[in-house]
Each structure stands twice: as C-alpha cells, then as structure tokens.
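Enquirer: Next comes the sequence, and after it the predicted model I'd like to discuss.
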Amino acid sequence: MTAKGPNRRQSQLNIERQSAMIRAEKGIDKAGYMSGNKKASITINDHSIHFYQEGLGDPILFVHGALADARMWEDHCKILSREFKVTAFTQRHFGNPGYSSKDPFGIDTHAHDLVGLIEGLAIDPVHLVGWSYGADVSLSAAIKAPHLFKSLYLYEPEDPGYLNSEVREKYHSKAKVIFTDVYKAVADNQLDIAVKKLIDSLGKRADYFSQQSLKYRIQQLDNAHTLSPQLNQTEQPAINANKLSKILIPTSVVCGSETHQMFKIVAYSAATLIPNSHLLEVDSANHMLPREEPARFCQLVKESIHQKFCINSE
C-alpha cells in the first residue's frame, strides 16, 4: 500500500481523540472494561491473552470478529451464564488501542491461539460461538483439533477458501461493495474513516456507525489499528472444501436474511460442505445481529445447543 494523506501516527491520534471525546461526553472510564466480569490472562504461544469467565455448566466460548474484542460479548456472557460457563477472550492484536506488533496476523495464527486457550483453560469440549472473522477462526480450530469442540455455532463466516471458482467469482464481486472504500481509507491511513465506512456498510445504513450504542463505537475505534493487518494478511488458512467435508462436530451455520450476499454465499457453501450441519437464516437480521440484539442472539445459540443435545428449553 502507498500511504497518502495523513500519516499513520496522525490517523491514530484522530482515533484516540474521537474515542476519548466519546468517553468524556458520557463520563466513561476507559478502565471500565466488562464491568462485573472478572478479567484474567493466560500466556498462550508466548502471547498474553485476556479473557473473562462467568457461570457454571457446559462451557461456551465466544470468538469475536473484526474491530472487536472480548467486550462485545459482555451482554451475552451475562445472559448465558445463567445456564452455561461462558468465556470471552480477546484475540492477539485486538483490544489494545494503537498497539502495533510484528506478530503474525491471520486465521491460522488465531486458530492456533484458540486451540491453546481451550487447552490452557481446560474447558474442553466447548460449544464454540464465532462471529464473522471469528467464525473463520473457529472453523480453522475445529479442523486442527476437533476433539476440543462439542458444537459449533458460526454466524456469517466470511473466508472464501472453500468456494468453487464460479461461486468465488460471485463472492468477490459482492465483497467489493463492502470493502472497496475501506481499502482506500486504510491505504490513505485514514483509519477513523475506514472504521466508519466498514461499519456503515456492514450495518447497511449510511449512519449506522454513529447510531450505534456508545460502547460499540468505542470498541471499534479502539481496534482500528487491526484493519490494516487484517485486510492485508498473507497467511493461507487450511480451510478448504475437503477439510470442511470431514468436520463431524454438530454445527449450525447461520446468516441474517437481510445481510450482504457475500456472507450468504459463504454460509450456504459451508453448510452444504459440513456433513453434520444445520443452516439457519434469521429473519430481519444482518451481519451486525450479535451486536444489535444480544438477547436474541443468545436465544438462538441456546436453542441450537438444546436441539443438538435434546435438552428441554425452559
């Protein structure tokens, strides 16, 4: 990428100012991070991973997507901890505003960390819930270590690695609608603009970013520094049609009825390839469902687990 416009440092300062202004306006302390949940850390693959745990019962592990960290699952943890032992964690590179690292960034690296986290916390087998990029990481981890997982709940995975050539061409044409302006803003080191453009596009509304809950705007700006490494990752994840066809873990592949076609293409393909899978299209939902409606999303996750394991839902 050739940098144009503001330099990277200036772009980061713009983001930090915006985030600070939002916090100051609402009287929020940056340290107030998933209040009520105990924060802890564990070293996995020579990297410190922060996580939160709450509740008792079968373990559920949440895997966040782009421009996010463990904080996005705060409401979900409170809801599902009434029945399950829930864990939310922040993936490497995320959750630390302005943090720059030479560590590798990619689905394989994050999947390797995920496997290590589950083993390190001794919470296997887990019900794994992944959203967007987190669903891709979840799939990769399931391929690497299937014995660690009791079920998979994949909301709108996005990696095209298992699409055939014809479908992949359609996928890329649809992806341009979402990412063309985002790539340009990142290339120009205008990360604050890139964040807004991506979130507006995913939410399918021009003012979606500014109309979100305050806490989500803060989280997205805090993770703006991850956009460039994520959009330019060079790792080649071992997620292909053959690997998916060998996944025997009970799996739900889920997408919203109002989401971008790019995500529907991937979801339908994944559900077709994974033998023991169930495809669900959620009415009146888009890519941002987990953030827009935590209670509804949790109910969907809970119903999926209950149906797979014949548990009577209360």
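Expert: On my side now, so go ahead. Numbers count the residues shown, from 1 in each chain.
Enquirer: okay, CA-based contacts and neighbour counts for the rest of this
Expert: Will do.
Enquirer: can you pull out the helices in the stretch 151-300 of the chain?
Expert: 165-187, 191-203, 208-211, 214-222, 227-231, 241-244, 261-273, 289-292, 294-308 (DSSP state H, counting those that start in this stretch).
Enquirer: out of these, nearest to residue 8?
Expert: Checking the helices of the stretch 151-300 of the chain against residue 8 by C-alpha to C-alpha gives helix 191-203 as the closest, at 8.3 Å.
Enquirer: what packs against that closest one?
Expert: helix 8-26, helix 165-187, helix 208-211, helix 214-222 (3 or more C-alpha pairs under 8 Å, 6 or more residues apart in numbering; DSSP states H and E).
Enquirer: Which of the ones you listed has the highest mean neighbour count?
Expert: With neighbours taken as mean count of other C-alpha atoms under 10 Å, the helices and strands packed on helix 191-203 reach their highest mean count in helix 214-222, at a mean of 21.
Enquirer: got the angle for it vs helix 191-203?
Expert: 130 degrees (axes from the mean of the first three to the mean of the last three C-alpha atoms, to 10 degrees).
Enquirer: In addition, the following structure is provided for comparison:
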Amino acid sequence: MRALKILSVAALVLGCQSTPTPIARTWELPAGVKAVQVNGYEMAYVEQGSGVPVIFVHGAAVDYRYFSAQMEPFSGKYRTIAVSLRRYYPEPWRGDGEFSLNQHVDDLMEFIKQLNAGPVHLVGHSRGGTVALYAASKNPGMVRTLTFAEGGAGMAAFSPEDPALVQRRAVAMPAITERLKAGQTDAGLEIFIDYVSGPGAWKALPEAIKSSLRANAWTLTAGEKDTASWPPLSCGEVKRLAMPVLLLEGERTPGTFKAILDSVQVCLPRATREVVKNSSHGTPRANPQGFNAAVMAFIAAH
C-alpha cells in the first residue's frame, strides 16, 4: 500500500509539471545562422569547423554574436558552436511571455543531445556560465570540460557576503529596470555595463556591440525577476562534478564576480583558475586573444 501511495504521488507530481509553450518562429534567421528545434523552440546557432564540439553560451543582453572572435581560432581544431538562448536575438523579444533560466538549461541540454557527438567542451560566460554550470550539474555525462567565465550572479549559495557588493547590485538592477520601462534603453544599458565592467565601460564600447546589447535589453529585466525561481545549487552538489573546470576572470573585473569565483572554487574538485590580462568582465570581447589562449590551453589539456 505504501509503495502504491508513493507511485500515486510521483504520478501526480509528474502530471503537474508544466511543459514550455511552443513558440513558432516568425522572425528571419540572419545569413549563415542555423536553428534546431528544442523543446518547442527553434534555437539559433552558428557553427564552424569539425571535431569535438566546443559550445559557447552567452550571458545577459547579448547573443551568439558575442563570440565572433572565438569562432575562427577554435574552429581550426574543434567543431565550434555559439548558441542564442531562448528570447535572445535573432528573436525580437520585448519582454512579453515566459523567460526562465530553468528553460535555458533544459534547452541547452536538449541542444547538446541533438548534436549526437558525445561529451562537449562547454564554455559559459556571465549568465551563460550559470546556465552551463546548472546544465553540467543536471547531466554531467554530456560535458567533457566546463569553462565558467565569471558566472554565478544570483546564485544564492555563492553570492558575495560583502555588504558593499550586495548594495551595488541592489542599487543597479532596479535602476536598469526603471530605465528600460521608461524607454531609456541606452541609459539602462549604461548602468548595466558600468556595473559589470566598471565606470565608463558603456561609453568605451564600439557601436556594433551597443547595437547587439540594445537588441537583447529586455532580457536584463526578465533575468532579474527570474532569479527567485532558480532551483538551489549547493556547494555539495557542485563538489560532485567530476569534469575539469576552468574558472576564468578578467584582471580588472569588479569585486562581485571575483567573490563568486572564490566561493565556487572551494567547491570544485578539479578547478583551474586563470586571469585574463587587460580585461574587465567582458573578457571574450575585451581581450579575445587572452581569453582564447586560456580556454584553448585548458581544453587541449583534457
């Protein structure tokens, strides 16, 4: 009877689990961009080269184009892939409908399954690092190595305890949301970029990068709201990751991300940590040579 009750409860739980609402693609894919159906969504990506896959996962307010400086160097040895997560460019999203890190994790795992190419080298930057860490924790057999490049913001178990760092985020994120809702996109993005990379970082960006950020601006507001729905990921769970992990940071990165890396590092059994010189948070674009050299050396060693 007890076993029957357990089975009944399990069936009820499974029956109550929601499935993502299918999203029919109404937007055009840019030239050279591919898409694969994952969980009712056409996930856009670019790829170049052949061999063991290396998959790049972008952070907040950017998309697959963020890794344009990685595609050519990595494709000489690997099947190099950069994805755009659900709700990011080329989807022209303006904040309506669902936005979920949990869904991004499920989409990424389904994407890897559809490659049918064995375990992959997974490289996640910023919020993409968080997505990659969750994906590796849920299905470690899919991941050959993990590069965690300044991810983890919003993860309760690894959030910085320094009151000054906590206050910086508490001030920045609501201000970003307020500007976006008021239609002041550039003003909101300036707060965000200066928060993650230091004062004056927005003004120093090339116009092409600013344009990419504008196309994904609403993911900032949605991502901040979504943080409360993330499942807990404890130090104990991270300790069970057996794959090699590279922790990557920019030399001039503000303290928040360094504090998160410190917290994550003590929980990883096979962690390597590297610093990308002459770079703040946006290491793949600020110093692509340094970023590429660190990641390629790490991958080659495993």
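Expert: Perfect, I can see it now. These figures come from a predicted structure and were not determined experimentally.
Enquirer: which one of the helices and strands packed on helix 191-203 of the first structure lies closest to residue 251 of the first structure?
Expert: helix 165-187 (22.1 Å).
Enquirer: before we move on, the earlier item: to residue 110 of the first structure, which of the helices of the stretch 151-300 of the first structure lies closest?
Expert: helix 227-231 (11.5 Å).
Enquirer: what does that closest one contact?
Expert: 66-67, 105-106, 183, 186, 191 (C-alpha atoms under 8 Å, 6 or more residues apart in numbering).
Enquirer: So which of these wins on neighbours?
Expert: residue 191 (29 neighbours; other C-alpha atoms under 10 Å).
Enquirer: That one -> the second structure?
Expert: Aligned counterpart of residue 191 of the first structure in the second structure: residue 185 (TM-score structural alignment).
Enquirer: doesn't residue 217 make contact with that match?
Expert: Yes - judged on C-alpha atoms under 8 Å, residue 185 of the second structure makes contact with residue 217 at a distance of 7.1 Å.
Enquirer: just to revisit the earlier point, output the helices of the stretch 151-300 of the first structure as JSON lines; include the columns distance to residue 112 of the first structure.
Expert: Formatted as JSON lines, these follow (distance: least, C-alpha to C-alpha, whole Å):
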{"stretch": "helix 165-187", "distance to residue 112 of the first structure": "26"}
{"stretch": "helix 191-203", "distance to residue 112 of the first structure": "27"}
{"stretch": "helix 208-211", "distance to residue 112 of the first structure": "32"}
{"stretch": "helix 214-222", "distance to residue 112 of the first structure": "24"}
{"stretch": "helix 227-231", "distance to residue 112 of the first structure": "16"}
{"stretch": "helix 241-244", "distance to residue 112 of the first structure": "16"}
{"stretch": "helix 261-273", "distance to residue 112 of the first structure": "21"}
{"stretch": "helix 289-292", "distance to residue 112 of the first structure": "24"}
{"stretch": "helix 294-308", "distance to residue 112 of the first structure": "24"}
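Enquirer: Quick one, which of these gets closest to residue 90 of the first structure.
Expert: Distance to residue 90 of the first structure, taken as C-alpha to C-alpha, is lowest for helix 214-222 among those, at 11.7 Å.
Enquirer: between the helices of the stretch 151-300 of the first structure, which gets nearest to residue 12 of the first structure?
Expert: Comparing the helices of the stretch 151-300 of the first structure by C-alpha to C-alpha, helix 191-203 comes nearest, at 7.2 Å.
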